[in-house]
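>>> sequence first, then the predicted structure:
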Amino acid sequence: MNRQTLPVKHLAIMIGDMKNRVKVQIEGSKVFTATIKLTVSDMNYGNHLGNDRVLALAQEARLQWLSSIDASELNCKGASLIMSDAMVEYKSEGFRQDTVEINVFLDNTHHYGFDLFYEMSINDKLMAKVKSGLLFFDYETRKVASEPDQWKQYYAQLV
């Protein structure tokens, strides 16, 4: 049964469910902008950007930002990073050859990590908003680590 043939009572249920959708509120200080061109491997069966690829775009933007501050996911100013959570709010489609501008924002820093927010646009049209929670991690002990001193110094320069 498609949406055009649904009885009114089913439409009311669908509309009611819309209020429970994820809303990503972009917060923090803008720390980086990445520009990424979509390729055929980013497309799904509907011939538009696959939903899973949005997190991959966020990761690429994160890697570019980390590289710009002489860091990586395995050594972010003295500790590795792992993702603790993620949220994606889809706003519009992306297609092969589109150029996505991704603004990266840093916020909610704490003793064990921080949040990154990603605002993704194509030709100034919002495509997606993403939030990822990152924790400092020690792969030798396999445990969450405290924020390293080098990270504290980097963050102090931002505020």
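Structure received. Residues are numbered from 1 along each chain as shown.

>>> going forward, measure contacts and count neighbours with C-alpha atoms only.
OK.

>>> please state the offset of the top strand by length along the chain from the chain centre?
Ordering each strand of the chain by length in residues (DSSP state E) puts strand 125-138 first. Relative to the centre of its chain, strand 125-138 is centred 3 Å away, using CA atoms, centre = their mean, to the nearest Å.

>>> included below, for side-by-side comparison, is a second structure:
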Amino acid sequence: MPRKTIDLPDHFLFETHYDVLYTDVNAANHLGADRLLSIAMEAQLRFIRQLGHGQAIAFEDAGLIMAHAETAYLAEADYGDRLRVELGAREVEEKSFQFVYRISKDDSSVEVARVATTLLFFDYPSRRVVPVPEDFRARVTGTAEEPPWRG
């Protein structure tokens, strides 16, 4: 079976750091692959807060829901390692988009993992998927007049 790779976006919109916790470590004494999605979701929430929204559920008059996720574990990380999590957007369509995350060791730049999530904007009261808001589209595609964010 050929190995699938997660392609990185042309540029990253946001960067934050994450310290590997004891609860992130598995029986083999390194970062568990099952924790990668949680680390990515933490970075996503930090990015959304940088955009001025207090919580993901009240974002742009709709919530974000995840339709698909992929992870690629590339190198081990250990308890206490400081990770740099970079977030970028790609494939911004009418009703969906992807966030792509590159997770690296902060001290050596060794790439630990890549994560890709396909997200939809969802109107909870009407229980339906809604189009990607134009303001959000402009901000993540680089057509808005604002610099990249750091968290």
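Yep, it's here. Note that the structure is predicted; figures quoted are calculated from it, not measured.

>>> now do the longest strand of the first structure: which elements does it pack against?
If contacts are counted by 3 or more CA pairs under 8 Å, 6 or more residues apart in numbering; DSSP states H and E, strand 125-138 of the first structure sits against helix 51-68, strand 80-90, strand 113-122, strand 143-144.

>>> state the distance from the residue most central in space within the first structure to Glu147 of the first structure.
Centroid check for the first structure by CA atoms, centre = their mean gives Val130 as the closest residue, at 3.6 Å. Using CA to CA, to the nearest Å, Val130 of the first structure is found at 23 Å from Glu147 of the first structure.

>>> wait, which of the helices and strands packed on strand 125-138 of the first structure is closest to Lys30 of the first structure?
Closest of those to Lys30 of the first structure is strand 113-122, at 8.9 Å (criterion: CA to CA).

>>> could you check the angle that closest one makes with strand 125-138?
Strand 113-122 of the first structure and strand 125-138 are oriented at 160 degrees to each other (axes from the mean of the first three to the mean of the last three CA atoms, to 10 degrees).

>>> need the residues that contact strand 113-122 of the first structure.
Outside of strand 113-122 of the first structure, the residues within contact range by CA atoms under 8 Å, 6 or more residues apart in numbering are 26-28, 58, 94, 98-109, 126-136, 146-147.

>>> just the buried ones among those, please.
Neighbour-count burial (16 or more other CA atoms under 10 Å) is assigned, among the contacts of strand 113-122 of the first structure, to 26-27, 58, 94, 99-107, 109, 126-136, 146-147.

>>> my read: Asp107 of the first structure touches Ile26, true?
No. Using CA atoms under 8 Å, Asp107 of the first structure is not in contact with Ile26, being 9.2 Å away.

>>> between the helices and strands packed on strand 125-138 of the first structure, which one is nearest to Leu74 of the first structure?
Nearest of those to Leu74 of the first structure, taken as CA to CA: strand 80-90 at 4.2 Å.

>>> corresponding residues in the second structure for that closest one?
Aligned by TM-score structural alignment, strand 80-90 of the first structure corresponds to residues 63-73 of the second structure.

>>> with stretch 106-113 of the first structure instead?
Using TM-score structural alignment, stretch 106-113 of the first structure pairs with 89-96 in the second structure.

>>> can you give me the neighbour number for Leu21 of the second structure?
Other residues lying near Leu21 of the second structure total 13 when counted by other CA atoms under 10 Å.

>>> and the gap between it and His11 of the second structure?
28 Å.

>>> Pro125 of the second structure too?
Taken as CA to CA, the span from Pro125 of the second structure to His11 of the second structure is 34 Å.
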